[in-house]
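>>> Could you look at this predicted model? Sequence included:
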Amino acid sequence: MRILVCTNAYPPRFMGGAELVAHEQAKSLVTLGHEVLVFAGGIVGRGPRHSRTDEFYDGLPVVRIETTEEDYSPAYINFLHPAIEDHFRNVLKSFRPDVVHFHNIIGLSVRLPILAKRAGIRTVCTLHDFWGFCQQNTGVRRDGEACDASLPCASCVPRIHDGRGLHVPLRLRRDMVRFCFEHLDHLIAPSRYVAARYAAAELVGDDVHIIPNGVQKLDSQQSDKPSKSRTRIAYIGYFGQHKGVATLLSAMAQVVTDFDIELLLAGEGPEQDNYRKQAEALGILGRVRFLGKVPHEDIASVYSEADIVCLPSVWDENQPVCLMEAMSAGRPVIASRKGGIPEIVEHGRNGFLFKAGDAQELATYLSVLCGDKKLRVEMGNRGRDQVMRQTYEDQARFNLDVYGAPPRTWRIDPRVVVFGSLRFKPSSRDAGMFADQRHRRKIFLPFAWRAESVFCADYAWLILPRWAGLLTSLPFLKSPILLRLHGFRRGRQLRHKGKAL
């Protein structure tokens, strides 16, 4: 089977949990006898924007599209990039895959599944975070609190720029993503929690496949560290506000006077300087060691040196790779009670769970494990026994079963509505006919925006460029321009869910 793996980032340029899973799955598929090609964003642009580089990484062929920070930023159009779509079309023609397995695609284009489906190729997507309904991908508001959908999305991202000084409606992103999801044959989620969040956002039905992430087996030499007196607590991951490392530092300050402990911080990100300043203000900078970005091939040494692994996230994690790896290495874990974490961490058995942001509760569990080496060993062994039930190769086999299953039938309704034109005014004799067929420049309304009796109206008033020119995903629209609707004559109104817009 020919399998195209598509992800917005890929090692070695970027190594987050989703990227690691995508890579390990690709390697496992090759081991199982399948032909795999990776189509990925570059993150760290090493050439002209959206140029193509063909390379190999860890024995796998990779088509790398050079991207920039703007391509991924929620403040810009990070969900549609026609130049990347052109590269994707060329890869589909040359590689001729049987299946395209998508991972995170924000920063590339949400039209990629649509292009694959139109080419008659099976499409599968693994949901690693909340990119389908959250512009920030994390489900965390700007104030650091978890989003409960009580505030509009504009409270986090007030507007989307097109890069040319114009704005596009926030609704356009959501509607284009919904249209993308209609072209996915199968959806996979590593945790039941993430599947439930997408169902609540009305992007999926109850047909999401729950396939937990695999884990790398660590041999005994990697797992068994030499004896030492100092207890070491490790955090391994991205240095971002949503990861909650500030809570861990505050908890460390409460425990450091009672135990000989050290905090290992492995990773990089925008909050690193703030972590250093906070540690200095708390008087624990001498007990914090910044390891920097650790190559994944060396990450086992960090787990070997650690006694406890902590993940204090304030966002709703899916199924964190660092916790799976820590348990594989036989280390007890302490993590926030968020998202899918309680599905893998059983409180009091293979680790402890605490309320996100509660430094006092975290300090309590740190004290328990720092003061009881026997309990650390027992919890670590239970965790190892649990996660060793599924390797990356096991996960790949489950994915292969999904590839061959009948496509899902759940679809989003209603469809996109198309109407109007720059130069043509619909009249009664044109009832039932798309005016857009008359001219190259066209208008379309995103998902769920309904126009009542538009095609029978004498004409509609249209005004130009408050919104940027974008390509749509409809086969009969080649290069449309999105316009802002001003109003209708004869009292016709544009309506959404029964309410006039």
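It's in. All values reported here derive from a predicted model rather than from experimental measurement.
>>> CA only for contacts and neighbour counts going forward, please
Noted.
>>> Now do the contacts for Leu37.
Leu37 makes contact with 3-5, 60-63, 95, according to Cα atoms under 8 Å, 6 or more residues apart in numbering.
>>> And it, how far from Thr7?
11 Å (Cα to Cα, to the nearest Å).
>>> for Gly348, same thing?
Applying Cα to Cα to Gly348 and Thr7 gives a distance of 36 Å.
>>> what about these two, which has more around it?
Comparing Gly348 with Thr7 by other Cα atoms under 10 Å, the one with more neighbours is Thr7, at 24 against 12.
>>> where do the helices sit along the protein?
In the chain, helices defined by DSSP state H lie at 17-31, 69-72, 82-95, 112-118, 170-181, 192-200, 220-223, 245-255, 272-282, 299-305, 321-328, 359-370, 373-387, 392-403, listed in chain order.
>>> try this one side by side with the last:
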Amino acid sequence: MKILQVNKFYYPHRGADKYFLFLEKLLKSHGHEVRVFAMSSAKNLESPDAPYFAEEIDLHNLTWKNKIKASRAIIYNQEAKRKFKKLLADFQPDLIHCHNIYHQLSPSILDAARQAKIPVVMHLHDYKLICPNYRLYTEGSACQRCCQQRYWECVKHRCLENNFSKSLLAFIEMTVHHRFLKIYKKGVTLFIAPSEFMKKICIDFGWQDDKFIVLENISPINSTKINSEIKEYFLYFGALEQEKGIDLLIRAGAESKRPIKLAGTGRAEHELRNLALKLKADVEFLGQLQGDKLHQVIAESLAVVIPSRWPENMPLAAIEAMGLGKTVIAANIGGLSELIKTGDNGYLFPPEDWQQLAEYLKQLQAPEALEIGKKAAASRKDKTEDWHYQKLITIYQTVINKKEL
């Protein structure tokens, strides 16, 4: 099968990008011919498809002139569409699998695919399909104000970084794409939702049920050997952002007097460091970790904590930790309850309830953490690369053959 994988980043930036790169390798290992389309960047991995890549748009470092150009590209990136059409003509794929394309690539490439009559599946790694700021979170709490395409709420509440102009652009983007052009509805054959929660909330926002299929994420680092040499710290790894609820973990750590390690970087780091100092919490900031260094820090932890405020979809952090035989303590929000059952393979606490989180931190000791971790690994043992591949290839074949799901 000839498969074109599409994502705006071609390097391991966040969870969606790691999955995109993992999937490219997985499909190639099964003998499929895989090509990729992304945005140019000095951070990119090497690829023979790089000459086709769209021009880089760095949304964090724009001059006024480039802001105007970037705004047009966010709505409809003509340059990306031209290069994508060239790749389609040269490669002639059987199917296109899109991941995160919004902003830098834009859904203009979906028009190119539709014109070429090539079916498209799209992975929903976040909530951009229904939410202008892609998080279902604003003003410090979960939000569903834009349900049924009420995108003006984004401007009213300054949902993009509390910035009027960015929020206005997001409103225009969503309105053009969904109310006027209906570009995702027309251009995507099937959406792949990593959780039942994702599918349900998209339907609640007005999408049709038959546009979605659920395929749970997997971790490429599942381990058959659980590390018994664990240390006494609790770990969070991921982006240091407000919606991730890391301040709740710091408060719980201070209350329970248990050590915390944070692996990652983000806009909330300075605020979190100040909070840790103020509360005299035992918190170590490890910075950005990847590969073996990250896996070692996970494996040696007593448990991994996911204290999110926003409705997590199907976080790879939880899946990776469970695959390594770690107890996961998580907020009961979004798709996390589909992974974790309290007292069985982990623990859930009510969102924002740092006191309950503190109780879990106080109570959890190494013997119980190891036992729960074994159950966590066992709950993931059937979710292998081969399981995921077989499920995915069935979706591909169904879409190509235009059979009903």
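Received, thanks. The model shown is predicted, which means the values in this text are computed figures rather than measured ones.
>>> Grab the nearest non-local neighbour of the counterpart of Arg232 of the first structure in the second structure.
Using TM-score structural alignment, the equivalent of Arg232 of the first structure in the second structure is Tyr233. Leaving aside its sequence neighbours, Tyr233 of the second structure sits nearest to Pro259 (Cα to Cα, 6 or more residues apart in numbering; 4.9 Å).
>>> Per the alignment, that neighbour pairs with which residue of the first structure?
Per TM-score structural alignment, Pro259 of the second structure is aligned with Glu262.
>>> ok, how many other residues are close to its match?
As a burial measure, Glu262 of the first structure scores 20 neighbours (other Cα under 10 Å).
>>> where's it relative to Ile308 of the first structure, distance?
In terms of Cα to Cα, Glu262 of the first structure sits 11 Å off from Ile308 of the first structure.
>>> One more: Phe419 of the first structure?
Phe419 of the first structure is 60 Å from Ile308 of the first structure, by Cα to Cα.
>>> So for these two, which sits in the more crowded spot?
Under the criterion of other Cα under 10 Å, the comparison of Phe419 of the first structure against Ile308 puts Ile308 first, with 24 against 18.
>>> What's the match for the more buried one in the second structure?
Using TM-score structural alignment, Ile308 of the first structure pairs with Ala303 in the second structure.
>>> was I right about its match contacting Ile230?
No: the criterion here is Cα atoms under 8 Å, and Ala303 of the second structure misses it with Ile230 at 9.2 Å.
>>> Tell me where the stretch 1-150 of the second structure has strands.
2-6, 33-37, 95-98, 120-123, 137-138, 141-142 (DSSP state E, counting those that start in this stretch).
>>> average distance between the last one and the first structure?
Per the superposition on the first structure, strand 141-142 of the second structure and its aligned residues are separated by 0.5 Å on average (mean Cα distance after the TM-score superposition for the first structure).
>>> Just give the number of residues close to Phe39 of the first structure.
Phe39 of the first structure, neighbours per other Cα under 10 Å, totals 24.
>>> residue in the second structure matching it?
Match for Phe39 of the first structure (TM-score structural alignment): Phe37.
>>> measure the counterpart of Gly206 of the second structure in the first structure to Phe444 of the first structure for me?
Aligning on TM-score structural alignment places Gly206 of the second structure opposite Glu202 in the first structure. Between Glu202 of the first structure and Phe444 of the first structure the distance, using Cα to Cα, works out to 22 Å.
>>> more neighbours, the two?
Neighbour count, other Cα under 10 Å: between Glu202 of the first structure and Phe444, Phe444 has more, with 22 against 13.
>>> pretty sure the more buried one is touching Val417, no?
Yes: here Phe444 of the first structure lies in contact with Val417, judged by Cα under 8 Å, at a distance of 6.4 Å.
>>> got a list of what the match of Ile308 of the first structure touches?
By Cα under 8 Å, 6+ apart, Ala303 of the second structure lies in contact with 233-235, 326-329, 369.
>>> Using a markdown table, please lay out those residues together with distance to Val155 of the second structure and neighbour count.
Putting the contacts of Ala303 of the second structure into a markdown table (distance: Cα to Cα, whole Å; neighbours: other Cα atoms under 10 Å) gives the following:
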| residue | distance to Val155 of the second structure | neighbour count |
| --- | --- | --- |
| Tyr233 | 42 | 20 |
| Phe234 | 38 | 24 |
| Leu235 | 36 | 24 |
| Lys326 | 41 | 32 |
| Thr327 | 40 | 32 |
| Val328 | 36 | 31 |
| Ile329 | 35 | 23 |
| Ala369 | 45 | 22 |
